[in-house]
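J.: below are the sequence and a predicted model; questions follow.
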Amino acid sequence: MLLSPDVIEQITHARTQHPKLRERDLAAAIGLSEAQLVAAEAGAAATRIIADPARLLPHVGQMGDVMALTRNESAVHERRGVYKNFHSGAHASMVLGDEIDLRIFPRHWVHGFAIRRETDQGVKRSLQVFDAAGDAVHKVHLGPDSDIAAFDAVVADLALPLDAPFEMVARAAPEGARIAEDRIDALRSEWAQLTDTHQFLAMVRKLKMNRLGANRAVGTAFARQLPVQAVSWALERSAEEALKIMIFVGNDGCIQIHSGPVKRIEPMGPWQNVLDPRFNLHLRADHIAEVWLVSKPTKRGPAISVEAFDAKGQLILQMFGKRAEADTDTSGWDRMAQGLAAEVAA
């Protein structure tokens, strides 16, 4: 048994009391991790599976059209498509499909479950992966056109015994903005010499800073603070102008990317939503504490992004103009994004 009878009883009671509460919110309400909530169903609706993406994602690629979900505390990124072009690596892996586009950090893929749950709408199947603290890293939800036999093959190939070790570790405290005051001149100099956005994190780590700290320290030549409403403005104007954009949402174990236009922007209470047929974004706009307009030099011209952070200094999402090898023109996005800063200055 993965959990004690008392904990299972607590979860069962909470489900009865709050039948419509989402799993993540239900777990938080009773002081457990989401992985523990799912583990309470092990041996019934849930089957424990090997979480290693090198073992798991080739199976997902056989499932056809599915919905990929990656989230953090403040944003949920949902993209329909087929998992294509999986590239495995010990420290970082990738899925590089036209619709499903992921950056994966395998050491955080710790607890895996295959879930088959009876609902009023029929059987719902999903694969769910959690980190060592029990927070969701990535989920795959099957739809009406998905290959059920491929889902069954995951269970047959990757199932773990019920008594396999299942341990939670304490969640790491979030790191706020980190600035090395004695290295700000070096930051400005090295930032100006970037030739690729992928060099950025290595640069700030070398200088003993992090993303938010670097944004705050580098100066207005490369980073300008915007109002917290700027993310909603950027989404709305991208829809109005039919701009092709990229939206990155991630956590320690997975970053999920949407590339293309956004069309239907629907605020709902504290949520700002994109509700398109193949892509949904659910953003807690009230969690946004800082927004930055960031410019990074590259060989193909500046990469301009809008970046949102929460009050703890955690990155919520990034937005860029869509750039591909055959189409490097991001002028529409660049003009719109820079216009956000111009409005503030005015």
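T.: Thanks, I have it.
J.: from here on, just use CA atoms for contacts and neighbour counts.
T.: OK.
J.: what separates the helix ranked longest in the chain from the chain centre, distance-wise?
T.: In the chain, with assignment by DSSP state H, the single longest helix is helix 331-345. On the basis of CA atoms, centre = their mean, to the nearest Å, helix 331-345 sits 25 Å off its chain's mean C-alpha point.
J.: quick one: contacts of that helix?
T.: The contact list for helix 331-345, computed with CA atoms under 8 Å, 6 or more residues apart in numbering, reads 224-227, 230, 234, 237-238, 243-245, 293, 304-306, 320-321.
J.: ditto for stretch 95-108
T.: 52-53, 68, 79-87, 90-94, 130-132, 137, 252-259.
J.: what residues are up against residue 188?
T.: Contacts for residue 188 were tallied using CA under 8 Å, 6+ apart; they are 218, 219.
J.: look at residue 174 and say how many residues are nearby.
T.: 9 (other CA atoms under 10 Å).
J.: grab the nearest non-local neighbour of it.
T.: Nearest non-adjacent residue to residue 174, counting by CA to CA, 6 or more residues apart in numbering: residue 312, 6.5 Å away.
J.: residue 63: what's it in contact with?
T.: By CA under 8 Å, 6+ apart, residue 63 lies in contact with 82, 142, 146, 147, 148, 149, 150, 151.
J.: weed out the non-buried ones from those residues.
T.: 82, 142, 146, 147, 150, 151 (16 or more other CA atoms under 10 Å).
J.: skipping its backbone neighbours, what lies nearest the second one in space?
T.: Pointing back at residue 142 there. Among residues not flanking residue 142 along the chain, residue 66 sits closest, at 4.9 Å (CA to CA, 6+ apart).
J.: and if you look at the last one?
T.: Nearest residue to residue 151, sequence neighbours excluded (CA to CA, 6+ apart): residue 63, at 6.7 Å.
J.: A helix includes that neighbour, no?
T.: No: going by DSSP: H, G, I helix; E, B strand; the rest coil, the assignment for residue 63 is coil, not a helix.
J.: distance of it from residue 275?
T.: 24 Å (CA to CA, to the nearest Å).
J.: again, but for residue 230
T.: From residue 230 to residue 275 the distance is 19 Å (CA to CA).
J.: the structure to be compared is supplied as follows:
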Amino acid sequence: MAAITDSPVADSPEALRRAQAEATLRPRDLAESLGVSEAHLLAARTGQGVTRIAAHPDGLVGGLAALGRLMALTRNDSIVSEVEGTYLDYRPGAHASMVLGPEIDLRIFASHWVHGFAVEAETKQGLRRSFQVFDAAGDAIHKVYLPLGADPAAWTALRDRLATGETSDRIETGPRSPVEAAIEAPEKAARLREEWDRLTDSHQFLMLCRKLRVNRLGAYRMAGAPHARRLAPEALGTLLHRLAETRVPTMIFAGNRGCIQIKSGPIGPIRPMGPWLNVLDPGFDMHLRGDHVAEVWAVTKPSRRGPAVSVEAFDGRGALITQLFGHRTAEVDHNAAWIDLLEALPAEVA
């Protein structure tokens, strides 16, 4: 996504409202075409179907269980994950919070939950109610949709409880944080591999990267096989098709700086449409821009339960698009079938 410009439209809520009334584009695409953020579009409609709310997840996400089944949407520039379920077992934390329901599974980083809105929007199917949260630049972090036709009483009560009373139809946003390209330190490669082999939990990996002053993609390039095996860019699409054919359960991570959404279980057929690879399952939709995939890695990290093996895709800037892991539960470990799928994926040709 390009940087937000100093578009004069951003200073004209009336122009933004008019553009939305006339638009055929989705809000994200409309915002991009106007040189503003999605949050600018919603702020312009404050008092006209849009209510400004406190964005912190303790109040918002902590209150969603009472609304019953909802649709959770998390995305970045290259992937959209939409999961239907209930926001169960919310666990607040100083740095990271979690939702640990069997359907909706989130990792939340509250410092990026800056602008919040409760939205009522007319659609061809009826009135659609949602809560939408954006970061300091006005880009979407997480959206929550009430099903069409559902009783709105609990949604309205939560909206009113979170309302800030802000009535301005303008919003102040900051610049987007640039994507961090791969950071490598080839002279530290041997040390990286040695300390990598001593990991006991995959979550320790990012701490190791910070210690060595590299980042995720840089570490994969430095370590090489067997720690990180580079695959062909088309391997991600191949893997998705094979997961659909075999019904091997997986965990698909999709997210941004403020929220990571995890979908666990088997997936249905992959339906290509232009550059998009789509999963349209009951209760789960995923939309992936296959043409954005520039690097794919099969990564093995030690853990107390055995190797954690993932497939991770990055775009041409070095931004992480998605991670896929073999699905494990306390009762069942599908890792063997998962690894068989990975070993058959095409390697990158040097």
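T.: Nice, thanks for sending it over. Just so it is clear, the structure is predicted and the values come from calculations on it, not from any experiment.
J.: counterpart of the residue nearest to residue 174 of the first structure over in the second structure?
T.: Matched by TM-score structural alignment, residue 312 of the first structure corresponds to residue 317 in the second structure.
J.: if I pick its match, what's in contact with it?
T.: 179, 180, 181.
J.: which residue in the first structure lines up with the last one?
T.: Spelled out, that is residue 181 of the second structure. So residue 181 of the second structure corresponds to residue 176, using TM-score structural alignment.
J.: now do the contacts for that match.
T.: 212, 213, 312, 313, 314.
J.: could you do residue 137 of the second structure as well?
T.: Residue 137 of the second structure neighbours (CA under 8 Å, 6+ apart): 37, 173, 174, 175, 176.
J.: now these as TSV including neighbour count?
T.: Below are the contacts of residue 137 of the second structure laid out as TSV (neighbours: other CA atoms under 10 Å):
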residue	neighbour count
37	25
173	18
174	10
175	11
176	15
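J.: any chance of those residues in CSV, with distance to residue 160 of the second structure and secondary structure too?
T.: Converted to CSV, the contacts of residue 137 of the second structure look like this (distance: CA to CA, whole Å; DSSP: H, G, I helix; E, B strand; the rest coil):
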residue, distance to residue 160 of the second structure, secondary structure
37, 25, coil
173, 24, coil
174, 27, coil
175, 30, coil
176, 30, coil
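J.: neighbours of the equivalent of residue 106 of the first structure over in the second structure, how many?
T.: Residue 106 of the first structure maps onto residue 110 in the second structure when the alignment is built from TM-score structural alignment. Per other CA under 10 Å, the neighbour tally for residue 110 of the second structure reads 21.
J.: need the helices for the stretch 51-200 of the second structure, in chain order.
T.: Assigned by DSSP state H, counting those that start in this stretch, the stretch 51-200 of the second structure shows helices spanning 57-60, 153-162, 189-197.
J.: of all these, which lies closest to residue 289 of the second structure?
T.: Closest to residue 289 of the second structure of these is helix 57-60 (CA to CA; 28.5 Å).
J.: give the aligned range of that closest one in the first structure.
T.: Mapped onto the first structure using TM-score structural alignment, helix 57-60 of the second structure spans residues 53-56.
J.: just want the most central residue of the first structure.
T.: Centroid-nearest residue in the first structure: residue 250, 2.5 Å away (criterion: CA atoms, centre = their mean).
J.: residues in contact with the aligned partner of that one in the second structure?
T.: Mapped onto the second structure by TM-score structural alignment, residue 250 of the first structure lines up with residue 255. Contact partners of residue 255 of the second structure, counting by CA under 8 Å, 6+ apart, are 74, 75, 76, 261, 321, 322.
J.: residue 255 of the second structure: what's its closest spatial neighbour, skipping adjacent residues?
T.: Per CA to CA, 6+ apart, closest to residue 255 of the second structure is residue 75, 5.3 Å.
J.: please apply the same query to residue 261 of the second structure.
T.: Using CA to CA, 6+ apart and skipping residues adjacent in sequence, the residue nearest residue 261 of the second structure is residue 106, 4.7 Å away.
J.: that neighbour - how many residues pack around it?
T.: 23.
J.: for residue 347 of the second structure, see how far away it is.
T.: According to CA to CA, residue 106 of the second structure stands 31 Å off from residue 347 of the second structure.
J.: residue 287 of the second structure now?
T.: Relative to residue 347 of the second structure, and taking CA to CA, residue 287 of the second structure is found at 24 Å.
J.: out of the two, which sits in the more crowded spot?
T.: More neighbours surround residue 287 than the other of residue 287 of the second structure and residue 347, with 21 against 17 (other CA under 10 Å).
J.: on that earlier part again, can you add neighbour count and distance to residue 27 of the second structure and give the contacts of residue 255 of the second structure back as TSV?
T.: Formatted as TSV, the contacts of residue 255 of the second structure follow (neighbours: other CA atoms under 10 Å; distance: CA to CA, whole Å):
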residue	neighbour count	distance to residue 27 of the second structure
74	24	15
75	24	14
76	22	14
261	26	21
321	26	21
322	25	23
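J.: and the gap between the residue nearest to the centre of the first structure and residue 103 of the first structure?
T.: From residue 250 of the first structure to residue 103 of the first structure the distance is 9 Å (CA to CA).
J.: next one: residue 78 of the first structure
T.: Distance, residue 78 of the first structure to residue 103 of the first structure, by CA to CA: 15 Å.
J.: and what of residue 141 of the first structure?
T.: 18 Å.
J.: all strands of the stretch 101-250 of the second structure, in order?
T.: 105-108, 115-123, 126-134, 140-145, 228-231, 250-255 (DSSP state E, counting those that start in this stretch).
J.: residue ranges for the strands of the stretch 251-350 of the second structure, please.
T.: 259-265, 270-273, 276-281, 284-289, 295-301, 308-314, 320-326.
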